[in-house]
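Participant: Pasting the sequence and the predicted model now:
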Amino acid sequence: MRGSPSGALVSLRSLGSGMTPALRKIAEYVQQDPQKLLYQTVVEVAEASGASEASVIRFCRDLGFSGFQDFKLALASDLAASPVGLSPQDDPHTPEEALEYVTHHARQALEDTRRLLDLKAVAQAVEFFLTARRIDLYGVGASGVTAQDFAYKFLRLGYAVQSYADPHLAAMSAATLDREGLAIAITRSGTTIDTVKALEVARRAGAKTLALTQRLKSPIARVAEVTLVTSVTESPLTGGSVSAKMGQLLVLDLLYTLVALRRKEAQEFISRTAAAVADRNY
């Protein structure tokens, strides 16, 4: 294979002149601003370069990589200036500078998410919760942790809710949902295959489908009936950052608050769940 974990740019420069017009468009687009590609999906690269998604994937494979994500990871390694993906001028050198950096980006993620949220979509999502008798949550990696947070919060409101990080369990559970079920997929990129597949199964089963993602133009948004967008800029090397979590958790708390205010049994269930664990503290 020509591609290597740290040879995306070298492999790109080694391409000959015998490329098809479509692949040449992609090559020119990547070379023009490789840093920008780190924060894009395959759909966005295809649209920006004037090629098809299949051509983008073929381009990556022609370079010797297994696919688009593999190419992005290698490209990120080539371009990274620090372990957290910062350029040298942004690198914090003291605890004070690091605190200021992470606080700034967490605050920015919250503000950007607030601006991006479609409140009509939020209202529709709340209606999904109010009519649901069972809730499935799908997410892997860092998004799986957010899914667990969702499950914990809505369990306290009396819902039959479960989060699934295992793709097989997610798919099997999704297949048993019905019209009174709600399936929620959490994926920052919107391209996590296992999460997309689970939501597809849930939708075919008749469940209502909701996605929480950073990308409106993504495979998960095509499947979900309602998509809520969070905002944070991450490369393949900086996934799972606090700022990424902040946007997701803002949406979680917003949905929880709105549902709690409208669900008749909410206060009773909150009191009962609190009493159930009251003796677990000294």
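Facilitator: Thanks, I have the structure now. This is a predicted model, so every value here is computed, not measured.
Participant: hey, let's count contacts and neighbours off CA atoms from now on
Facilitator: Will do.
Participant: As a check, name the ranges of all strands in the stretch 151-282 of the chain.
Facilitator: Shown for the stretch 151-282 of the chain, the strands assigned by DSSP state E, counting those that start in this stretch span residues 160-164, 181-186, 208-213, 226-229.
Participant: Between those strands, which one is closest to D62.
Facilitator: Judged by Cα to Cα, the one of these that comes nearest to D62 is strand 208-213, at 29.5 Å.
Participant: got the angle for the closest one vs strand 181-186?
Facilitator: 10 degrees (axes from the mean of the first three to the mean of the last three Cα atoms, to 10 degrees).
Participant: Excluding chain neighbours, what is closest to V259?
Facilitator: Distances taken as Cα to Cα, 6 or more residues apart in numbering put V126 closest to V259, at 6.0 Å, once the chain neighbours are dropped.
Participant: residues touching the one you found, list them.
Facilitator: Residues in contact with V126 (Cα atoms under 8 Å, 6 or more residues apart in numbering) are L255, L258, V259.
Participant: For it, give its distance to R204.
Facilitator: With distances taken as Cα to Cα, to the nearest Å, V126 is found 21 Å from R204.
Participant: And for G190?
Facilitator: G190 is 19 Å from R204, by Cα to Cα.
Participant: D149: which element?
Facilitator: Secondary structure from DSSP states H and E places D149 in helix 142-155.
Participant: How far does that helix sit from its chain's centre?
Facilitator: 14 Å (Cα atoms, centre = their mean, to the nearest Å).
Participant: got the buried residues for it?
Facilitator: 142-151, 153-155 (16 or more other Cα atoms under 10 Å).
Participant: just stretch 126-143 next, same as before
Facilitator: For stretch 126-143, the neighbour count (16+ other Cα under 10 Å) marks 126, 128-130, 132-140, 142-143 as buried.
Participant: this is the other structure I want to compare:
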Amino acid sequence: MNNENIIDIIYGNLGSMTATDQKVAHAVLTAPKDAVNYTISELAKVAQVSEASISRFCKNLDLTGFHQLKIQLAKVADDESSYYDEINIDDVQQALTNIKNNKVAEISNTLASFTTPTLKKIMALINHARILQIAAEGNTYPVVADAIYRFNQIGILAIGAESWSTSIGQTLNLITDDVLMIISNSGESKALLKQIDVAHKQGMQVIAITNRKDSPIALKADQHLRTSVRQYVLNSDYYFSRVAAITAIETLFLLLIAENRKRLSAIQNHENIISTDKI
């Protein structure tokens, strides 16, 4: 598991957990400091599951057991930026503060997971790509649209399509000199996995941005950036926040500009051209 933040790992796996594992996850995420001091029977009681379910939960997170879960929690228990702040509409100002804290946590923990070697490899792939294709499904596509706009602004030809049928058609017309970037919350989309297979058959390199480093998409990709989320709706439903994915895109965008300041003139040129459409 290396030195990954266990809170990030649990959040990243929430969407694909069984109902029982979600009960354990919610018990841990609600009070990480308390969970450090729980016995396995105490955590089972709080989560309203069996002790065997606690052991399975740990195994499903690739932990050796409950003791390792406690060790990993102890490493981050005092870091409140790792936590999720509940949003209660009865106190709007407090809700706004909690939303801010959650979004700051998403950005901070996303950036903390990026390593220099991986970022440099991804930047090199983008820099040398003839065409950068960016793909996603469903409510993640607005992140793709933003990425396409940004990369084209700095002179990197980026394409994409909201329709997966059109997107896969684009991939079939790409070549070895092109790069595919996949953005996926769960990293488990069958359509996007198929698209990676097509890209690899075309000889393309694949970059993935997902919430889990062990997701099928992350494992199939040539390079991977892991994002972190801190978001619930209602009391228990998992919800994908676009903030973390947009943070990953904006980070690459800003690093590419810092690497080559001439790209600022490309942005200015673009802005000058489109400014004629403004009042």
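Facilitator: On my side now, so go ahead. Keep in mind that this is a model prediction, so the values were computed, not measured.
Participant: Quick TM-score on the pair, please.
Facilitator: Overlay of the two chains. TM-score (TM-score structural alignment, normalised by the length of the second structure): 0.67; 212 aligned residues with a Cα RMSD of 3.1 Å.
Participant: related to what we said a few turns ago, what's the matching range in the second structure for the helix holding D149 of the first structure?
Facilitator: Counting by TM-score structural alignment, helix 142-155 of the first structure lines up with residues 139-152 of the second structure.
Participant: among the contacts of V126 of the first structure, who's most crowded?
Facilitator: V259 (21 neighbours; other Cα atoms under 10 Å).
Participant: ok, and what's touching the helix ranked longest in the second structure?
Facilitator: The single longest helix within the second structure, with elements called by DSSP state H, is helix 92-112. Residues from elsewhere that reach helix 92-112 of the second structure, judged by Cα under 8 Å, 6+ apart: 8, 81-89, 226-231, 243-244, 247-248.
Participant: distance from it to the first structure after superposition?
Facilitator: Compared with the first structure after the fit, helix 92-112 of the second structure shows a mean deviation of 1.1 Å (mean Cα distance after the TM-score superposition for the first structure).
Participant: could you pull out the strands for the stretch 1-150 of the second structure?
Facilitator: 132-135.
Participant: Helices along that one, start to end?
Facilitator: Per DSSP state H, counting those that start in this stretch, the stretch 1-150 of the second structure carries helices over the ranges 6-13, 19-30, 32-37, 40-47, 51-60, 66-76, 92-112, 116-128, 141-153.
Participant: cool, the stretch 151-279 of the second structure as well?
Facilitator: Using DSSP H, counting those that start in this stretch, the helices of the stretch 151-279 of the second structure run over 164-172, 190-201, 216-220, 243-259, 263-274.
Participant: which stretch among those helices comes nearest M181 of the second structure?
Facilitator: helix 190-201 (9.2 Å).
Participant: Give me the residues contacting that closest one.
Facilitator: Contacts to helix 190-201 of the second structure, defined as Cα under 8 Å, 6+ apart, come from residues 135-137, 164, 168, 171-172, 174, 180, 182, 205-206, 216-217, 220-221.
Participant: Which members of the residues you listed are the farthest-apart pair?
Facilitator: Counting by Cα to Cα, the most remote pair of those is L174 and P216, 22.8 Å apart.
Participant: Which position in the second structure pairs with S173 of the first structure?
Facilitator: Aligned by TM-score structural alignment, S173 of the first structure pairs with Q170 of the second structure.
Participant: Then V232 of the first structure?
Facilitator: Using TM-score structural alignment, V232 of the first structure pairs with V229 in the second structure.
Participant: ok, the closest residue to its match other than its chain neighbours - how many residues close by?
Facilitator: Counting by Cα to Cα, 6+ apart, E106 is the residue found nearest to V229 of the second structure once chain neighbours are left out, at 5.1 Å. The number of residues packed near E106 of the second structure is 28, by other Cα under 10 Å.
Participant: What of P95 of the first structure?
Facilitator: The number of residues packed near P95 of the first structure is 9, by other Cα under 10 Å.
Participant: got it, and the one 3 residues further on?
Facilitator: For A98 of the first structure, the count of nearby residues is 14 (other Cα under 10 Å).
Participant: ok so, going back, which residue numbers in the first structure go with the longest helix of the second structure?
Facilitator: Counting by TM-score structural alignment, helix 92-112 of the second structure corresponds to 95-115 in the first structure.
Participant: Kindly report the same for stretch 68-77 of the second structure.
Facilitator: Residue span in the first structure matched to stretch 68-77 of the second structure, by TM-score structural alignment: none.
Participant: Ok, stretch 212-219 of the second structure next?
Facilitator: Against the first structure, the aligned range for stretch 212-219 of the second structure is residues 215-222 (TM-score structural alignment).
Participant: Could you list the buried residues of the matching stretch?
Facilitator: R215, L216, K217, S218, P219, I220, A221.
Participant: Just send these back as a markdown table, with distance to E47 of the first structure too.
Facilitator: Shown next, in a markdown table, are these (distance: Cα to Cα, whole Å):
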| residue | distance to E47 of the first structure |
| --- | --- |
| R215 | 14 |
| L216 | 13 |
| K217 | 10 |
| S218 | 12 |
| P219 | 14 |
| I220 | 17 |
| A221 | 16 |
